[in-house]
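[1] Sharing a model prediction with you, sequence too.
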Amino acid sequence: MTTTDNKILTSAIETYRRYAGQPTLSDIESCRQDSNDEIVHLTPYCSTMDLVKLEDLTYTRSFTYSLKTRQLLFTSNVTPINKNIVRRLASPDGKYVALVTKETKGEQELQYAQIWHDEHLIFGYEVSDSKISPHGKILPKNDYASFFEWSPDSRRLVFTAEEKRKPLKSYFTADKLDEIGEPASVYRENWGEQMEAFETSVVCIFDLDTKKVQLIENQPNDLYIGQSSWTTNPDELIFVAFRLEPYRLGLIYCENRPSVLFKCNWRNNEWKQLTDFDPLCRLFPRHLPKTDNEFVYVQTDIYRAHAQCKRLVLFNTETKQEKILIDRVDNVTYSNADPFRAEWDTQFKGLHMSPPRLGYSSDERYLLLPSYYVVHEMFLNVVDYRTPYRLYVFDLKSLSKKVKDPNDWYLITEHEFKTEEKNRIEWNVDRFFPDNELIPVESVYVHVRDT
C-alpha cells in the first residue's frame, strides 16, 4: 500500500470515527421546579457508538434552564446509562423517579421496580414476587405497544406489563413439579417486526398514596392495549387498543392498522369503548390538560400507505363527537420553476408525525405539532383547536431575523388570524453550545402575552 493510499485510508477511518461518535438524541425528560414555570430541568438521553466494544452506548446529562433570564444555570457531568435499565421516568413535578431494572440469575431474567424520592428509595419490589406484583415483566419502551407514564399530579404511574405466568423451567432444573410452567417449546405469538418482546399486555397502576400496585381488571381479552393518555380526572385514562385475532398485524412503522379508543376508570375497573373498528386508525391520544372530556388524536385510513398523511381530530368523550382540526393533504401543486420545487412558503404538506406529549401552550389554546417537509426546511404547526380548520405554519428560520416579517406566518385555511391575537403570540429561540460541542442545543418557545 502506497503512502497516498495510507493517507486516504487513515482519513476515511478518522472521518468515520468522528461521525460514528456523534451523539444522537433518543429521548428527553422535562420537569418544572416552580409553579411559575421559570425554572426548567431538561434531561436528554443520547446514543452513540463505542467502536472499541462495537456496541451502542446511551448516556445522559442534566440541564437547568431559566426561562426568565434565558440562561443555562447548571449542566451535570455525562452519566452513562446502565444497559440493565428497562424504564426510567421522572415525574412532572420532578420529585419522583420511577425505575425498572433487570438482571439475569441462572436461567431467569429478573426485574426490579423502584420509586425514588430525591435520594431516597421509598418503594420497590421484584416483579416475579407474586405477593406484591400482580403482573409479569414490565414492557420496554415502544411507541405503539407499551407506555410508562406519570399522572399530571405526579401521584400515580400507569404502565404496561406481561400477564403473570410461571417462569420457563425445565423438568431437570425445577425444584418442584408445580414450578414447571409452560414448556419452552410452546409457541407464543408476538407482534414481530422488531417487537418480538411484546406478546401480552396488561395495564397496571402504581398509587403513590397507598404504595400499592394494582392490575386494572375487566380489560378486553381479545385486544392489546398499546397507548395511553391521562385525563383531567386522576382516576381516568384514554387507551388505544389493537386487535389480536384472527392474527396480529405489524405495528411498528404501520400507522394504518384498525384500532379503537377506550376510556377507563381504573379505580372502578370500568371500561367504556368510545369508537368502533371502522376503516380508521386512531393513535397518539393527547388529552387537553385543563378541559374535561376532550382530547386530540391522530387519525389515518387503514390499509393505505404506512407513512400516509394524517388528520388531527378533536374528540369529546361525552358526546363521542369528532371534529377534524387538520385534514389530510393528498396533493400539492408544483410550480413551473425548478424541477421538483414546490411553493413551500404557501402550501401546507400535511401532518406526518405524532404529537408530542407536552405540546400544549400554558393557556391550553394552542397545540404545537412537529412535522417535516424537506431536509432544508424546519416548520412548526400551531393549531388553534377552539376554531376547527384553523392552521398556521411558521418558518423557524425567520427566528434569527432581527426584524420580524409578518409574512413569516403562512396561513393555510381561509380563516384570518385576528391582528390582536397575532400580535400576542411570541416566538423565541434559545441556542447554546454545551462544552466544546460543534452542534448546538436549541429550544423553541411559543407563548401568548397576557393583555
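    Received the coordinates, thanks.

[2] CA only for contacts and neighbour counts going forward, please
    Noted.

[3] how about the longest strand along the chain: buried residues?
    As assigned by DSSP state E, the longest strand anywhere in the chain is strand 39-50. Of all the residues in strand 39-50, those buried under the rule 16 or more other Cα atoms under 10 Å are 39, 40, 41, 42, 43, 44, 45, 46, 47, 48, 49.

[4] also this one, for the comparison:
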Amino acid sequence: MASGTQRGAGSWGQPAEGQRSSPGACYRELSRFPAVSCAALGATAGGQGQGQGQAFLLHTECRQPDLPRRRLLRFSRHYSVQRTERGLAISRAALSTEIHNRLLGQDSPSGQRRAVLVRRPPQGHELLEVWDGSGRSHCVDLTALGKHGAVYTEGPFACLAWSHLETQLLYVAERSRPTLPAACPGQVPGAAEPAEDEDEEGEQFVYHEGWGEKLSTCSAPVLCILDIKSSSVSVLESVPEHVSPGQALWSPGDTGVVFVGWWHEPFRLGLSACSNRRSGVFHLELAGGHCELLSVPNRASFSPRLSPDGQRLLYLEGAVGGPHRQCLQLRLLTWQTRQTVTVLDVVQEPTGSESSFTGIYTDALPLQCWAADSRRALLCTPQRSRTDLLLVDTETSTITNLTAGSPEGCWELLTIQWDLLVATCSAPHHPPSLVMAELPPLGQELPLRWVPVEDTPPVPGITWKTLTVQQNSAPHSAGPQTFEALLLSPTGGTTPHPLVVCPHGGPHAVFDARWRPSMAALCQLGFAVLLVNYRGSLGFGQASIECLQSRVGEQDVADTQVRSSKQVLMVGR
C-alpha cells in the first residue's frame, strides 16, 4: 500500500516463553482495536468530486469493546481527502468523538446534509434530525407525532434514505398499535374507558407474531416518509397486506418507492440469517398508490441498489426453501423497459483455480455499490476461506477480483462515492485497517493502489495459513470432497503447541481469514487454532452447500475430526 495517514498501535510487548500474560489481560490488549462500521464521503464547496484537486471530507463511525463497563463504545473519526496528480492525500481532520444515543445516520446524495435518528432520555423519544454546515436545521419528535411505533434501526428491514431532491426521508417503523393508557388522576385502576375507546379496549394485549430470532419485536413494519420542510410524517398504506416492507429507496424522480417485501405465509418466524425466505422487489407509486412486483414471483429477491443515472436496478436473488443461506444470483433490471437479466448466476462447483469465482454469498450489497459510470458495481463476498472485493461489469458479466492474492484475508467495502473506494481489510494476525483507493477507468482497474487511512500494524507472534483437505469418500459423504481450514500458530519456541479446534456454526456459514481477537489471544497464550470450513460452508459453491443437507452432525463432524487428527501431528512437529 502507498503511504498515507498511519496511526500505529505502538510497539507490542511480547512475553517470553514461560511468561505468558493472563488470558484476561491478553484478550483486553487484543480487543482494543476499533472496527469501522460505516463511512461516508462529503464533497467540499469545490464541487461534486470531478477532476483533479478535489477535496473531500471522510466521516467514519467506529466500534470498540468497552470491557470494564461491558458495553460497545461508538465514536466518530473525520479525515480530509485531497485528489492530487500523485494520488490521494489523506490527513486526520479532527479528534475522535464518542457517539451518544444515535440509532441511524445517513448522508444526503450531495454530501452536504446528514440525517440522524437519536433517542433522547429520559422519556426515550425518537427524534429525526437534519444537520448541515450551519448546525442542526430540523428536528422532528417522531414519538410525539404518534404516527407509528419504534423505528427499525438494524436488521433486514431497516433503512434511512434521502430523496434525490433532498427534501424527504424514507424509513421503516413498526405499525402503530393501541397501548395501555396511563391512569388519569382520580381514576380508579381498571375503570372502564370512555365509550369511543371501547372497540380498542384490550387490543394492547393481543399477541402479534414477530419475525423470529433477533427480530422478535418486529411484526408489522410500515414505510414512512418525513417531509423535511413541513416536519410532517406520512405512513404509506398502499403496501400489499401480505408482505412486510423493508430496505426501501426512492425511485427515479422521487415519484415512488422501491422496497423489498417478505411474504407472511407460511409464517413470519425465521428471517434473520435466512436468505431463503420468499421476498420480492416492489415499486410503489406515490401518486396513485399502484404497487408493482418488479422481480419474478416465488423467489427470494432483496438488497435493491439504484444506479447513479437512475436507469438500472441491481439486486440479489436466490431460491426459496432449502439451505437457510445459499449461493445467490446478481440480477439487473432496466428501469424504463422493466427487463431483467442475470448478471452473475449461481456457481455449482468452482473450477480448480484458486482465483476462480466461487459465487455470491453476501447478506446484502453495499449501500453505495455503483461506480460513477452506472455500469460497474462492487461487492464483497466469501471466496473460499477469504472475503474479497469484486468488481462486476454489468454489461459483459465479467468479474475482476480487486483483492485476490493480497496478504489481508478479509476485505469489506464501506462505500464508493465519486469513484473513491473506502474499505477495511484485516487478517488473523492483522487488526482492521482503513484504506482508500481511486477506481480507474473501465478495463484499467488492476492494480488498484490502496492508500492507508488508519493503518494498524500486525500482531507479532502469530502466523497463519490456509490448508486444503482432500476427504476420502465414505458412506456419509456426498458431493465435493475438498474443503479448507485456517491454521493460526504461535511463532517461536521449540515445544509442541496444544491445538484448539473450532468448527463454525450455521451450519451454512464460513470462517474467513479476518481478525478475531479471541483467536489471536489463544495464539498469544501458546495455543494453535484450527478454524474448519467443513463441506457445507459458504464460499465453495452451491454443490458444497447442498451436500450437507440430511448429513448435519455427521459429515461436518467427520470433516472436523479428519482435519483435526491430521493437524495434531503437524502442529506437534
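    Here it is on my side, so go on. Please read all numbers here as calculations on a predicted model, not as lab measurements.

[5] Quick TM-score on the pair, please.
    The TM-score (TM-score structural alignment, normalised by the length of the first structure) is 0.78; 395 aligned residues with a Cα RMSD of 3.2 Å.

[6] okay, the longest strand of the first structure sits on what stretch of the second structure?
    Aligned by TM-score structural alignment, strand 39-50 of the first structure corresponds to residues 55-66 of the second structure.

[7] ranges for the strands of the stretch 101-250 of the second structure?
    102-107, 114-120, 125-132, 135-141, 160-162, 168-174, 221-227, 232-235, 243-250 (DSSP state E, counting those that start in this stretch).

[8] So which of those is the most surrounded?
    Per residue and on average, the most neighbours among the strands of the stretch 101-250 of the second structure fall to strand 243-250, with a mean of 24 (mean count of other Cα atoms under 10 Å).

[9] so where in the first structure does that strand end up aligned?
    Going by TM-score structural alignment: strand 243-250 of the second structure matches residues 223-230.

[10] and for that stretch, what are the contacting residues?
    For stretch 223-230 of the first structure, the surrounding residues in contact (Cα atoms under 8 Å, 6 or more residues apart in numbering) are 143-147, 151-152, 160, 200-203, 236-244, 283-287.

[11] now swap in stretch 160-172 of the first structure and tell me
    Counting by Cα under 8 Å, 6+ apart, 107-108, 134-139, 146-148, 177, 179-184, 199-204, 226 sit against stretch 160-172 of the first structure.

[12] Quick one: the helices in the stretch 401-550 of the second structure, in order.
    Taking DSSP state H, counting those that start in this stretch to define them, one finds helices in the stretch 401-550 of the second structure at 517-524, 542-546.

[13] got CSV for these, with distance to residue 393 of the second structure too?
    Formatted as CSV, the helices of the stretch 401-550 of the second structure follow (distance: least, Cα to Cα, whole Å):
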stretch, distance to residue 393 of the second structure
helix 517-524, 36
helix 542-546, 23
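
[14] So for residue 297 of the second structure, which of the ones you listed sits nearest?
    helix 542-546 (21.7 Å; Cα to Cα).

[15] Not counting sequence-adjacent ones, nearest residue to whichever residue in the second structure pairs up with residue 92 of the first structure?
    Aligned counterpart of residue 92 of the first structure in the second structure: residue 109 (TM-score structural alignment). Nearest non-adjacent residue to residue 109 of the second structure, counting by Cα to Cα, 6 or more residues apart in numbering: residue 164, 6.8 Å away.

[16] neighbours around that neighbour, how many?
    Neighbourhood size, residue 164 of the second structure [other Cα atoms under 10 Å]: 17.

[17] Identify the residue of the first structure aligned to residue 354 of the second structure.
    So, by TM-score structural alignment, residue 354 of the second structure is matched to residue 344.

[18] Identify the residues contacting its match.
    By Cα under 8 Å, 6+ apart, residue 344 of the first structure has no neighbours at all.

[19] Residue 118 of the first structure and residue 98 touch, don't they?
    No. Using Cα atoms under 8 Å, residue 118 of the first structure makes no contact with residue 98, being 11.3 Å away.

[20] Using a markdown table, lay out the helices of the stretch 401-550 of the second structure together with mean neighbour count.
    Formatted as a markdown table, the helices of the stretch 401-550 of the second structure follow (neighbours: other Cα atoms under 10 Å):
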| stretch | mean neighbour count |
| --- | --- |
| helix 517-524 | 22 |
| helix 542-546 | 24 |
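
[21] Tell me how far residue 60 of the second structure lies from residue 40 of the second structure.
    Distance, residue 60 of the second structure to residue 40 of the second structure, using Cα to Cα, to the nearest Å: 7 Å.

[22] where exactly do the strands run in the stretch 451-573 of the second structure?
    Going by DSSP E, counting those that start in this stretch, the stretch 451-573 of the second structure shows strands at 451-454, 462-470, 482-490, 499-503, 528-533.

[23] Can you tell me which of those strands is nearest to residue 289 of the second structure?
    strand 451-454 (46.2 Å).

[24] average distance between that closest one and the first structure?
    Superposed on the first structure, strand 451-454 of the second structure shows a mean distance to its aligned partners of 2.4 Å (mean Cα distance after the TM-score superposition for the first structure).

[25] by contact count, what packs against that strand?
    Contacts defined by 3 or more Cα pairs under 8 Å, 6 or more residues apart in numbering; DSSP states H and E place strand 451-454 of the second structure against strand 87-98, strand 430-438.

[26] highest average neighbour count across those strands?
    For these, the highest mean count by mean count of other Cα under 10 Å goes to strand 430-438, at a mean of 24.
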